[in-house]
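Colleague: Sequence first, predicted coordinates after that:
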Amino acid sequence: MEFYGGKSPKIASVHQFGLSEENRKDGKKIDYPARPLLGFTGEDVQMIEEIILAHLDR
């Protein structure tokens, strides 16, 4: 998954996937853990499947 446009999408991508970046001041590498902003729980997936199947049964 990629994010496009400006600074905010880059920040979101780093948080979503847990990426490494260089500090602007001293150039040191910083490893960020993944902190997903987007995602589905098991309950979400089940609900989505039920909605889709109900729609297809019409």
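Modeller: Structure's in. What do you need? Everything quoted here is computed from the prediction, not taken from an experiment.
Colleague: from here on, contacts and neighbour counts on C-alpha atoms
Modeller: Will do.
Colleague: all strands of this structure, in order?
Modeller: In order along the chain, the chain carries the following strands (DSSP state E): 20-22, 29-31.
Colleague: now the ones you listed as a markdown table including distance to Ile11?
Modeller: As requested, the strands of the chain are exported to a markdown table (distance: least, Cα to Cα, whole Å):
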| stretch | distance to Ile11 |
| --- | --- |
| strand 20-22 | 10 |
| strand 29-31 | 13 |
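Colleague: Below is structure B, check it against A:
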Amino acid sequence: MIFSIIMLVTALLCAVAIVRELRRKNFFAVGFAGISFVVFGWFAVATIISIITTGGGAPTAH
């Protein structure tokens, strides 16, 4: 759960970076921040859904 929260915070920081760099018209940085936002956001949401549906994080070895 901590991992998904860290990725979600990273995605939110990327969203802030997108807005900030759009104001500066630095489109190269907007591209990298956009890609990072999509990747970190997707993995955060997928991890949270996995935790909710399976009742835990990664499978454990028995």
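Modeller: Looks like it came in fine. Just so we're clear, the structure is a prediction, and the values are computed from it rather than from any experiment.
Colleague: For the two chains, what TM-score is obtained?
Modeller: Remark: TM-score between the superposed chains equals 0.30 [TM-score structural alignment, normalised by the length of the first structure]; 33 aligned residues with a Cα RMSD of 3.2 Å.
Colleague: quick one on the thing from earlier: could I get the strands of the first structure as CSV with distance to Ser13 of the first structure and mean neighbour count?
Modeller: Shown next, in CSV, are the strands of the first structure (distance: least, Cα to Cα, whole Å; neighbours: other Cα atoms under 10 Å):
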stretch, distance to Ser13 of the first structure, mean neighbour count
strand 20-22, 11, 12
strand 29-31, 13, 11
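Colleague: so what does the host helix or strand of Phe40 of the second structure touch, helix or strand wise?
Modeller: In this structure, Phe40 of the second structure sits in helix 27-54 according to DSSP states H and E. With contacts taken as 3 or more Cα pairs under 8 Å, 6 or more residues apart in numbering; DSSP states H and E, helix 27-54 of the second structure sits against helix 2-24.
Colleague: Run the angle between the helix holding Phe40 of the second structure and helix 2-24 for me.
Modeller: Here helix 27-54 of the second structure runs at an angle of 150 degrees relative to helix 2-24 (axes from the mean of the first three to the mean of the last three Cα atoms, to 10 degrees).
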